[in-house]
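*Asks:* The following block contains a protein sequence and its predicted model.
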Amino acid sequence: MPTAHPLLLRLFQAALAAADPYHLIAPYLPPPPAGRTLVLGAGKAAARMAEAVERHWRGPLAGLVVTRYGHGAPTRHIEVIEAGHPVPDTASEQAARRMLEAAAGLGPDDLVLCLLSGGGSALMALPAAGIGFEEKRALHRELLRCGAPIGEINRVRRHLSAIKGGRLALACHPARVVTLVVSDVPGDDPAVVASGPTVPDGSTGRDALAILDKYGIVASDAVRAVLLDARPAAPLPGDARLARNEVHVIVTAQRALDAAADAARAAGYAPLILSASMEGEAREVALVHASIARQVVQHGQPLPAPCVILSGGETSVTVRGQGRGGRNAEFLLALGLALDGLPGVHALAADTDGIDGSEDNAGAWLAPGTLARARAQGLDAGARLRDNDGYGFFGTLGQLLVTGPTRTNVNDFRAIVIEGDVL
């Protein structure tokens, strides 16, 4: 069985350790209130965050968080619910309803700790009035397949939700709300993470409708009616009812990349962080990375080998084929085709939550001999890319990266190791 370059695995482990919210949450916890403390949360890191809150909190507390199936963590006072992701299921809807019910009746002396991370948009899904749950599920699937960046996807989600776009914060009023965020979005805007259930949204329903039109997604009459309703159902920026609320982004992709860069230096490789917020089609982003790697190998620019190229963010995939994908596997397949066996270049691409899209792998890895091995086994890399079948390609070669749930989520992690003196 082939194995990945050992430095790639060390870099990924360093990034995951730096992004673990369990060790980072304590400095952001406020003093206990005079009244009750209610914990609410959603996302792939929500259970891990709840576990950390219980460890550090001094005083009574209760509440519930929702996370992806298999991503739970042991808690004593905060209930952990598991639900569907990336497409919501009935457990997602029930979790959202229960959060709104738990928020009812809070007073000005009460505190709500809201724990949010990537994945919360699907895990806490309650349609706006007038839209059926199955209709929202179908629209959700189309948004995930159209190639739109996460900011646009979540703008639509906010306007079609009864809990996102600041609506959960309104439900908690007049209690104080302190939101702690593990960011999985480029730019780390809290209004985008989990579609911002405690953060006001300044966009309009017409903005959301324009996104659907842009990607050729046909909105039903019910969806159009909600998006064209001029009455503001969600709080706007500056809403006085949210004046006491706070939002803190406690974990970001930049932190994970910095840790990987430190690990690269310790191993004697110069690191180059391209960006923590890359977006775009996975196969196009791969071409950019490939061109930089080739420049390093051939000309020692922008830095000489041995070195490591690092990047984060969230790419997208416009699904046209029938294969088993994942944006990180798609990135690597396109990268492999562009590099065409360039000596000394090894790569890894994975989602820090341990799930590449909806599959059971975090991502995959690439070696200089990968395409040659594929051809020897009758695998056509170009055809697999056209079919969006990165998972099938790397699975056949034994080059998938499987971690299981990591209970954090700062989105994509990409590392390219370039050895010295290879030409």
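*Replies:* Noted; the coordinates are in hand.

*Asks:* When you work out contacts or count neighbours from here on, use the C-alpha atoms and nothing else.
*Replies:* Noted.

*Asks:* Cys307 and Val247: what is the separation?
*Replies:* Distance check for Cys307 against Val247: by CA to CA, to the nearest Å, it reads 37 Å.

*Asks:* more neighbours, those two?
*Replies:* Taking neighbours as other CA atoms under 10 Å, Cys307 and Val247 compare with Cys307 leading, 25 against 16.

*Asks:* The more buried one is in contact with Ala267, isn't it?
*Replies:* No - assessed by CA atoms under 8 Å, Cys307 is found out of contact with Ala267, at 9.9 Å.

*Asks:* in the stretch 101-250 of the chain, which spans are strands?
*Replies:* Using DSSP state E, counting those that start in this stretch, the strands of the stretch 101-250 of the chain run over residues 111-117, 176-182, 246-251.

*Asks:* helices or strands up against the shortest one?
*Replies:* Secondary-structure packing of strand 246-251 (3 or more CA pairs under 8 Å, 6 or more residues apart in numbering; DSSP states H and E): strand 176-182.

*Asks:* got the contact list for the strand it packs on?
*Replies:* Contact with strand 176-182 is made by 21, 25, 28, 30, 45, 108-118, 169, 190, 193, 198, 244-252, 408-410, as judged by CA atoms under 8 Å, 6 or more residues apart in numbering.

*Asks:* now the helices: where do they sit in the stretch 151-300 of the chain?
*Replies:* Ranges of helices in the stretch 151-300 of the chain, per DSSP state H, counting those that start in this stretch, are 167-172, 205-214, 221-228, 253-266, 282-299.

*Asks:* Got another one to weigh against that:
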Amino acid sequence: MSEAQRDLLDRLFAGAIAAAHPAGRLPQLLPAPPADGHLIMLAAGKAAGAMTEVAERHYLDTLGLAAGRLAGLAVARHGYARPTRVAEMIEAGHPVPDEASLAAAAGALALAQSAGADDLVLVLMSGGASANWIAPAAGLTLAEKQAVTRALLRSGANIGEINSVRKHLSRIKGGRLARAAFPARVVTLAISDVPGDDPDTIGSGPTVPDRSTLADARAIVARYRLDLPAAVHRALADPANETPKPGDPVFAAAAFHLAARPADAFAAAEAIVRGAGYDYVFLGERLEGEAREVAAAHARLARQLQTQGRRAAILSGGELTVTISGSGRGGPNQEYALALAIASGASPAVGLQTAIVAGFLIS
């Protein structure tokens, strides 16, 4: 790979990240603080620290909101904390939850339940929130929730299926955070990392109605032949663990807005690609499937473009999966990158840059 190609890949990566960064996407969407009540900020996911920083700066500095009217809690994966001013910042496990995930969810639920009708609960969501907020359904332990997560991650199930199971084993996911905050007004601002930007899939939808059911969750467990603790099977058979559905009054004062989408990152990347004189080959933002199989298909396409003498950048996004049969480590991005290198014969004419929301391939 030439230095010019490497530089282009770096610029694509930086441009895509900037296009979805909270600093540029969040301020114009932040709601006005309540006239009389308190503003309670609850943030979860890998961007929780950055989103909380932006929100605190907006309310405390730009609007001059008194710090005493602001409360909050933010949780991000280990190593992703940011220096917040009012909100408590917690680092927790991802993709497998840990004790800090329990503490973060308990704190978020307590703050939500403390909200009154005059208060505003602002929920800031980003990828990773499902693992960062863990509140096991009655009768389940953290160890059992961890076992479920590991089994789902190894199974090859897609993110929608994974979160359908998670939502029915939780006291915070699947609309239950909105239920805890009722009758307060709830506004959710989310950075999407899932194909289709479905609100009830992002972070397992803690503030929106859930369209999946206990029966759906049980069917997913059966489809992938998941070996789960007996307590999990009991929980999935308990009607008390059904999630709140569309039309439930707890969502009457709830609003959901996307702050950033994979499409925003791709639009920025396309401008950079075309500006550099490359053909823009976009394979879509909703790719799913086994990471190694998708990588092999992309390698074939890259070789075809090389054979045709085209200078092209192949871009794609989505939520790939890895079905683990041994004791390997890593996730879909690593699997994709390594499989692509093998399938392309590690050709020096093919460069690769991957991120959570996008893959950039230059030939």
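*Replies:* It's in. Because the structure is a prediction, the values reported are computed rather than measured.

*Asks:* For Gly127 of structure 2, which non-adjacent residue is spatially closest?
*Replies:* Leaving aside its chain neighbours, Gly127 of structure 2 sits nearest to Gly45 (5.1 Å; criterion: CA to CA, 6 or more residues apart in numbering).

*Asks:* Repeat that for Val317 of structure 1.
*Replies:* That would be Gly147: by CA to CA, 6+ apart, it lies 4.9 Å from Val317 of structure 1.

*Asks:* how about the one you found, what's its partner in structure 2?
*Replies:* Counting by TM-score structural alignment, Gly147 of structure 1 lines up with Gly156 in structure 2.

*Asks:* Go ahead and confirm that match touches Thr323.
*Replies:* Yes - when contacts are counted by CA under 8 Å, Gly156 of structure 2 is listed as touching Thr323 (4.4 Å).

*Asks:* Common neighbours of the two, please.
*Replies:* In contact with both Gly156 of structure 2 and Thr323: Glu290, using CA under 8 Å, 6+ apart.

*Asks:* Give the equivalent position in structure 2 for Thr204 of structure 1.
*Replies:* Thr204 of structure 1 maps onto Thr213 in structure 2, by TM-score structural alignment.

*Asks:* which residues does its match contact?
*Replies:* Thr213 of structure 2 makes contact with Ser164, His168, Glu242, Thr243 under the criterion CA under 8 Å, 6+ apart.

*Asks:* how about CSV for those, with distance to Ala235 of structure 2 and neighbour count added?
*Replies:* What follows is the contacts of Thr213 of structure 2, written out as CSV (distance: CA to CA, whole Å; neighbours: other CA atoms under 10 Å):
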residue, distance to Ala235 of structure 2, neighbour count
Ser164, 14, 25
His168, 8, 32
Glu242, 10, 20
Thr243, 12, 23
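
*Asks:* export the residues you listed to TSV and tack on distance to Ala355 of structure 2?
*Replies:* TSV is the format used below for the contacts of Thr213 of structure 2 (distance: CA to CA, whole Å):
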residue	distance to Ala355 of structure 2
Ser164	24
His168	29
Glu242	34
Thr243	32
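
*Asks:* Shared with structure 1, which of those residues?
*Replies:* Among the contacts of Thr213 of structure 2, the ones still in contact in structure 1 (both residues aligned by TM-score structural alignment, their matches' CA atoms under 8 Å) are His168.

*Asks:* Out of the contacts of Thr213 of structure 2, which two sit at the greatest distance?
*Replies:* Farthest pair in the contacts of Thr213 of structure 2 (CA to CA) is Ser164 and Glu242. Separation: 11.0 Å.

*Asks:* And the aligned partner of Arg55 of structure 1 in structure 2, how far from Leu70 of structure 2?
*Replies:* Matched by TM-score structural alignment, Arg55 of structure 1 corresponds to Arg57 in structure 2. Plainly put, Arg57 of structure 2 is 12 Å away from Leu70 of structure 2 if you go by CA to CA.
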